[in-house]
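S.K.: sharing a model that was predicted from the sequence below.
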Amino acid sequence: MTSTPHRKPVLDKPFVLDLFAGPGGLDVAAHVLDVPSLGIEWDRSACLTRYAAGLDTLHADVSAVRREAFESLPPEINVLAGGPPCQTYSVAGSGVGRKALDEVKGYIERLMAGDADEEIDKELKNLTDPRTALVLEPLRYAIQATRSPNRGNRPYDVIVLEQVPAVEALWDHYALVLESIGLPDGTTYKAEVAVLDTETYGVPQTRSRAVLIARREGLGEPFLPEPTHRAYEAKEWNRRNGKLAAVEGVHQPALDEEIDPRPMTRGRKAEGPLPWVSMRMALPGRKKPFLVRSNYGSSGNPGRRGVRTDQQPAATVTGRISRFVVFEHLNHDIVYEGPRFSMNEAGMLQTFPPGYPWSGTAQAQQVGNAVPPLFGAHLLSAALGLPAPDPEALREPWVPATEEERAKLRSQGCGAADDCTARCPHPEDQAPPRSAPRKKKASVQ
């Protein structure tokens, strides 16, 4: 295990601006660290969850705020964070994702060179999928901060970004230009980029994320959070625990045996001192042993798909978490289908506190899209030089906002205490275009 870096607070009063804030993963992380935050989120239901949780929120389009309302943001914000939508950056399939990455790298260099926003915005409208441009927003916010009279043209001190592993190449390019070129005003940063596994930070699921942590030059070298738990390794698990039980034709370890929770780590991972956290540990309300079946892989790793016992971490929690089938153990030979995960349980697998007030529609999608708060707290604490977060703080029941508090937050975020207003975005504003019909290949004569 590598030595733990000495942690010294980077900022006297950190204040986080969370772009694409979702239902509040990074904001809950900031809350645990006693750091104020403001989230910008365009989805109405995610905002309802945030208001119910008592989180400061703007129900708005991130791009629109930058263009039209940047000067209204609190000037004391000094930490920029977020995870832009990633759907267009998959490197699988036809190569469209690779093309998007290359296009965005070109726009990054042009923005750093000081090209006019109007010219770039005009070109971005011609992209195949408008969401491709959203990954530029953190950089555009960083540049806008240096042009803001309300801030005294002061740059952000710290930047923290996270996304799916396919975006690592883009974060690498972010880091390169932040260090070697700098913002148009000359501000440069020191940056670290890596793909981290959330189970190595105490999150009870296997979920890999590409992260970037940057500090403004002069604030010290940035460092990645030190893993606190061992990595989950499916092959080693299967080797150690070969006893099998049949569940609708799928063979997995039996439920009636205690299984050694000490998997081997991958060679590239630092081994933490603790075993990874299992679903059983994360969901103490589930009194009976159980199996969970999912129908997809995790982070492109086929070894992480299929059925897992409650003594393993969950597969990646996505918007399909409500489709996970849970089997409970009746006796040594019989397993039957039990109740599926509630939204509260799904949130706890993401390390949201018990009783987090999921609201609105598409709640499973909200849960799946969120940054796991414990992982987010590790990222923020490393970026800000704060002590590592206490996982127990996220196991305490969340205290929802009162009706009066929700009304106040919604008045600030939407413009009215009980409803959205004309300034709120509509879902179709960022909907991807319909796919063009695929052309048939000409036959060879």
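M.R.: Received it, and whenever you're ready, just let me know what you need.

S.K.: use CA for all of it now, contacts and neighbours both
M.R.: Will do.

S.K.: ok, Ala214 touching Leu224?
M.R.: No. Using C-alpha atoms under 8 Å, Ala214 and Leu224 do not qualify as a contacting pair, with a distance of 10.0 Å.

S.K.: next, the one to line up against it:
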Amino acid sequence: MNATQAVHLFAGPGGLEVGAMDRGVHGVGIEWDANAVATRRAAGLPTIHGDVRKHGPADFPQATVLTGGPPCQTFTVAGAGAGRAALADVLGAVKRMGVREAVDPAVLGDERTGLVLEPLRWVLEAADAGRPYEAVVLEQVQQVQQVWDAYAEVLRAEGYSVATGVLRTEQYGLPQTRRRAVLVARLGGPVALPEPSRRPYRRGVAQDAGDARLAPWVSMGEALPERGPFTVVSNYGTGGDPKNRGRRTSGEPAFTVTGKISRLRLIDPDGRELPRLSHSEAGRLQGFPADWPWSGSDISQQIGNACPPPLATALIEAVLQRQPAAEAA
């Protein structure tokens, strides 16, 4: 049986592909950042080093699955917020695209904001060419949820079943608390968000407490067993106080992994400083294999920007209703 083919927009260092390949979905990724491209090529992932705006569905006629995670810098609360400020204009642009009105992304200000419209352009172009994608998977920071909801209205008008929501990644096996806005869409049948397989993390609540039908969340210590016990001191302040650094022990999931993960301090039970996280360790907290061949420079940023592979696996499984490749064989 031929493998399902996908095109991955804003493909980064390969997080979506790791999850997709686990469900028998293979394809090509488009990525403009040279450092992420170096990692992708070291990992053997088919890659086009370029701008998604310079390509379209006609370039990939065999692809039946579209995935993407547009840049988040203008939407995340850690950024300046240009995307959030332009949200009404973005939502209006989505509606106009749905009725095939021309949209100039330049009116949205920061060009990175306009990139959130690119997956929709691809979906609509494919549909208009008579080769609609069978499945669509998108993920972003939770502030983009309203954009995905607007996408959903357009995609339903195109005949898709669509589900959107904000998922807690520790409930899908990631040793990290990270919330992501997601969209899954499918032609030819209903679709729903993936059911969580693990319990949500609650500070002060034991790992084995909660819904017995769900497995416990995964701790940093379980992901990095060679480290022994440690405490992580966050690079961010909490409660609005930059001096009030959050702390978590290795018996808890990590804080949200960002491009500043290399700044995290680790201390042992006696308060002594430990070596900072290696790239392999940081990658494992983001759900990548320990031997992922991180390459190029700015690797911490690559890791922080990546889609967590366990989340990608759950999303692909939900939209294609497919078991792991090994089980399906």
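M.R.: Yes, it's here. None of these values were measured; they are calculated from a predicted model.

S.K.: TM-score, when you put one on top of the other?
M.R.: The TM-score (TM-score structural alignment, normalised by the length of structure 2) is 0.91; 323 aligned residues with a C-alpha RMSD of 2.5 Å.

S.K.: tell me the contacts of the residue positioned nearest the centre of structure 1?
M.R.: Residue closest to the mean C-alpha point of structure 1, counted by C-alpha atoms, centre = their mean, is Val371 at 3.0 Å. Val371 of structure 1 makes contacts with 24-26, 350, as judged by C-alpha atoms under 8 Å, 6 or more residues apart in numbering.

S.K.: distance of it relative to Ala315 of structure 1?
M.R.: Here the distance between Val371 of structure 1 and Ala315 of structure 1 works out to 15 Å (C-alpha to C-alpha, to the nearest Å).

S.K.: please apply the same query to Leu224 of structure 1.
M.R.: When distances are taken as C-alpha to C-alpha, Leu224 of structure 1 and Ala315 of structure 1 turn out to be 24 Å apart.

S.K.: strands along the stretch 1-150 of structure 2, start to end?
M.R.: Counting by DSSP state E, counting those that start in this stretch, the stretch 1-150 of structure 2 has strands at residues 4-9, 25-31, 47-49, 65-68, 135-141.

S.K.: which residue numbers in structure 1 does the fourth one align to?
M.R.: Spelled out, that is strand 65-68 of structure 2. The counterpart of strand 65-68 of structure 2 in structure 1, counting by TM-score structural alignment, spans residues 79-82.

S.K.: average offset between the matching stretch and structure 2?
M.R.: Here stretch 79-82 of structure 1, set against structure 2 after superposition, deviates by a mean of 0.7 Å using mean C-alpha distance after the TM-score superposition for structure 1.

S.K.: could I get the full set of strands for the stretch 201-329 of structure 2?
M.R.: In the stretch 201-329 of structure 2, the strands defined using DSSP E, counting those that start in this stretch lie at 231-238, 241-249, 265-267, 273-274.

S.K.: can you redo those as JSON lines with distance to Ala106 of structure 2 and mean neighbour count?
M.R.: Rendered in JSON lines, the data for the strands of the stretch 201-329 of structure 2 read as follows (distance: least, C-alpha to C-alpha, whole Å; neighbours: other C-alpha atoms under 10 Å):
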{"stretch": "strand 231-238", "distance to Ala106 of structure 2": "33", "mean neighbour count": "18"}
{"stretch": "strand 241-249", "distance to Ala106 of structure 2": "35", "mean neighbour count": "14"}
{"stretch": "strand 265-267", "distance to Ala106 of structure 2": "41", "mean neighbour count": "19"}
{"stretch": "strand 273-274", "distance to Ala106 of structure 2": "47", "mean neighbour count": "14"}
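
S.K.: quick revisit: who has more neighbours out of Leu224 and Ala315 of structure 1?
M.R.: Ala315 (27 against 22; other C-alpha atoms under 10 Å).

S.K.: residue in structure 2 matching the more buried one?
M.R.: Taking TM-score structural alignment, the alignment pairs Ala315 of structure 1 with Phe255 from structure 2.

S.K.: can you pull the contacts of that match?
M.R.: 176-178, 234, 248.

S.K.: can you lay out those as a markdown table showing distance to Pro269 of structure 2?
M.R.: Conversion of these to a markdown table gives the following (distance: C-alpha to C-alpha, whole Å):
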| residue | distance to Pro269 of structure 2 |
| --- | --- |
| Gln176 | 21 |
| Thr177 | 23 |
| Arg178 | 26 |
| Ser234 | 16 |
| Arg248 | 12 |
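
S.K.: which stretches in the stretch 51-200 of structure 2 count as helices?
M.R.: Counting by DSSP state H, counting those that start in this stretch, the stretch 51-200 of structure 2 has helices at residues 82-85, 87-98, 111-114, 118-128, 145-157.

S.K.: now the second one: buried residues?
M.R.: Same thing as helix 87-98 of structure 2. Applying a neighbour-count criterion of 16 or more other C-alpha atoms under 10 Å, the buried positions in helix 87-98 of structure 2 are 87, 90-91, 93-94, 97-98.
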